[in-house]
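>>> build me a model from this:
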Amino acid sequence: MMTSFFDQFMSPSFLGVPLMAVAFVFPWLLFPSPSPRWLNNRLLTLQGWFIKRFTSQLLLPINIGGHNWALVLASLMMFLFSLNMLGLLPYTFTPTTQLSLNMGFAVPLWLATVLIGLRNQPTAALGHLLPEGTPVPLIPVLIIIETISLFIRPLALGVRLTANLTAGHLLMQLIATAAFVLLPLMPMVAILTSVVLLLLTILEVAVAMIQAYVFVLLLSLYLQENV
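Coordinates of the predicted model:
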């Protein structure tokens, strides 16, 4: 039994063994695998159409040099989407509510975009630290500010994903507890609270999809600046 609302965000374990690896692998078992048949079923066709449309829209504003990231970005999008949606089911765990996991995704990918920019176009990459036409007295201050904003990008990526999912799950937990407590005391109020919970659940499904897309979209924008 949970002693706190925040216990749902603790990393689960069974007999002292952490279940984080199971939470990573299980979503991929839900996706259908391609078959050697000439014609695929509706689920495979829909999955392929979605990945193709998403990848084409994501890579549309990026130069040709950044198209090598198509597989990485599409895989990351499907992975985050699966974890976020799976965490909305009862008796499950959402790994993306852990800041350490999100930072583990954000920092290496952000650093890779920065290193690509420094390798391919070092002048343009360093030029982002100082806007054109800056007055001479403001140059040191602007360089410091732009450097801080550059290094805060992965933190913003990880915190945004963690905060949105954690806040939504916690709010659903609070409203569900209120509906359960009010049911024997004020049935009509409990029914109205349950309707609010249903609407919030629909909103959380949208948030789970949007936050996965926003995470990958911001990474593609960082990549666009460096290719």
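
>>> alpha carbons only for contacts and neighbour counts from here, please
Noted.

>>> all strands for this protein, in order.
13-14, 17-18 (DSSP state E).

>>> adding mean neighbour count and distance to Ala179, write the ones you listed out as a markdown table.
Below are the strands of the chain laid out as a markdown table (neighbours: other CA atoms under 10 Å; distance: least, CA to CA, whole Å):
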| stretch | mean neighbour count | distance to Ala179 |
| --- | --- | --- |
| strand 13-14 | 8 | 29 |
| strand 17-18 | 10 | 32 |
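
>>> now render those strands as a markdown table, adding distance to Glu204.
Shown next, in a markdown table, are the strands of the chain (distance: least, CA to CA, whole Å):
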| stretch | distance to Glu204 |
| --- | --- |
| strand 13-14 | 25 |
| strand 17-18 | 26 |
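
>>> can you give me the neighbour number for the residue lying closest to Leu44 once chain neighbours are set aside?
Spatially, and ignoring its direct neighbours in sequence, Leu44 is nearest to Pro32 (6.5 Å; CA to CA, 6 or more residues apart in numbering). The number of residues packed near Pro32 is 11, by other CA atoms under 10 Å.

>>> this one next, for a side-by-side:
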Amino acid sequence: MNLSFFDQFMSPNLLGIPLILIALLFPALLIPTPSNRWIPNRISSLQLWFLHLITKQLMIPLNKTGHKWAIILASLMTLLLTINLLGLLPYTFTPTTQLSMNMALAFPLWLATLLTGLRNQPSISLGHLLPEGTPTPLIPALIMIETTSLLIRPLALGVRLTANLTAGHLLIQLISTATTSLLPILPAVSALTLLILFMLTILEVAVAMIQAYVFVLLLSLYLQENI
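The predicted model follows:
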């Protein structure tokens, strides 16, 4: 039984072929394609309003130079949001519960922000490793601490997203299993667990949206330090 709880986090395969690529591309197929009409329909208007809202929120911490990253950050936010929300549906696979995928998203983008800073303003970027006014005996220790803090950022991004989504999916499965098991024995307790399951599902929808936003927002903050 304990092993079955974690089967949902295994990458799906069909005849030995991994289907995670389909799980990544399918959410993008559900996004409506913008039309060339002067007067768009309600779905297109809602989509444009949502993308504008996301882009505006992500660009607030950045100066004008960082606005070049608007398309990348908004696209990443949309991808994570759709994957996280669709992963809450029954009999679906959530690719963002895989640490390898989250690290594949976090590490290259973090490295791009770091290289951008080293190319445009190397002295300021390296200056973050040593706070101003540091006593001389503490300089080596602080450089090592700040370097470790800098290098652990992509790992923190990936682990945060993976841990939150994995914990939520496990809680939903545990409570739903308890609801079905208690139904023939204690119907009143089963109804209570069903109410808890409903509230937890609403919470997980909020967590799926918040974690996608936090992931991209932290990347924008890392970018702001290097531009």
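
>>> TM-score for these two?
Remark: TM-score between the superposed chains equals 0.98 [TM-score structural alignment, normalised by the length of the first structure]; 227 aligned residues with a CA RMSD of 1.1 Å.

>>> and Gly16 of the second structure, how far is that from Thr116 of the second structure?
Gly16 of the second structure sits 40 Å away from Thr116 of the second structure, going by CA to CA, to the nearest Å.

>>> neighbour count for those two, which is higher?
Comparing Gly16 of the second structure with Thr116 by other CA under 10 Å, the one with more neighbours is Thr116, at 16 against 7.

>>> contacts only, for the more buried one.
Neighbouring residues of Thr116 of the second structure by CA atoms under 8 Å, 6 or more residues apart in numbering: Asn226, Ile227.

>>> neighbours of Trp110 of the first structure, how many?
Residues near Trp110 of the first structure, counting by other CA under 10 Å: 20.

>>> same question for Glu146 of the second structure.
So Glu146 of the second structure, with other CA under 10 Å, has 15 neighbours.

>>> what's the neighbour count on the nearest residue to it once chain neighbours are set aside?
Leaving aside its sequence neighbours, Glu146 of the second structure sits nearest to Leu129 (CA to CA, 6+ apart; 5.1 Å). Residues within reach of Leu129 of the second structure, counting by other CA under 10 Å, total 18.

>>> before we move on, what about Leu183 of the second structure?
Residues near Leu183 of the second structure, counting by other CA under 10 Å: 15.

>>> nearest to Leu192 of the first structure, of the strands of the first structure?
Closest to Leu192 of the first structure of the strands of the first structure is strand 13-14 (CA to CA; 35.8 Å).

>>> after superposition, how close is the closest one to the second structure?
Compared with the second structure after fitting, strand 13-14 of the first structure deviates on average by 1.2 Å (mean CA distance after the TM-score superposition for the first structure).

>>> residues making contact with that strand?
By CA under 8 Å, 6+ apart, strand 13-14 of the first structure touches Leu19.

>>> where does that strand end up in the second structure?
The aligned range for strand 13-14 of the first structure in the second structure is 13-14, by TM-score structural alignment.

>>> distance between the top helix by length along the second structure and the chain's centre?
For the second structure, the helix that runs over the most residues, judged by DSSP state H, is helix 187-224. Chain-centre distance of helix 187-224 of the second structure: 12 Å, with CA atoms, centre = their mean, to the nearest Å.

>>> mean deviation of that helix from the first structure?
Mean for helix 187-224 of the second structure is 0.3 Å (mean CA distance after the TM-score superposition for the first structure).

>>> need the contact list for the residue most central in space within the first structure.
Residue closest to the mean C-alpha point of the first structure, counted by CA atoms, centre = their mean, is Ala212 at 3.5 Å. Applying CA under 8 Å, 6+ apart to Ala212 of the first structure gives the contacts Met77, Leu80, Phe81, Asn84, Leu161.
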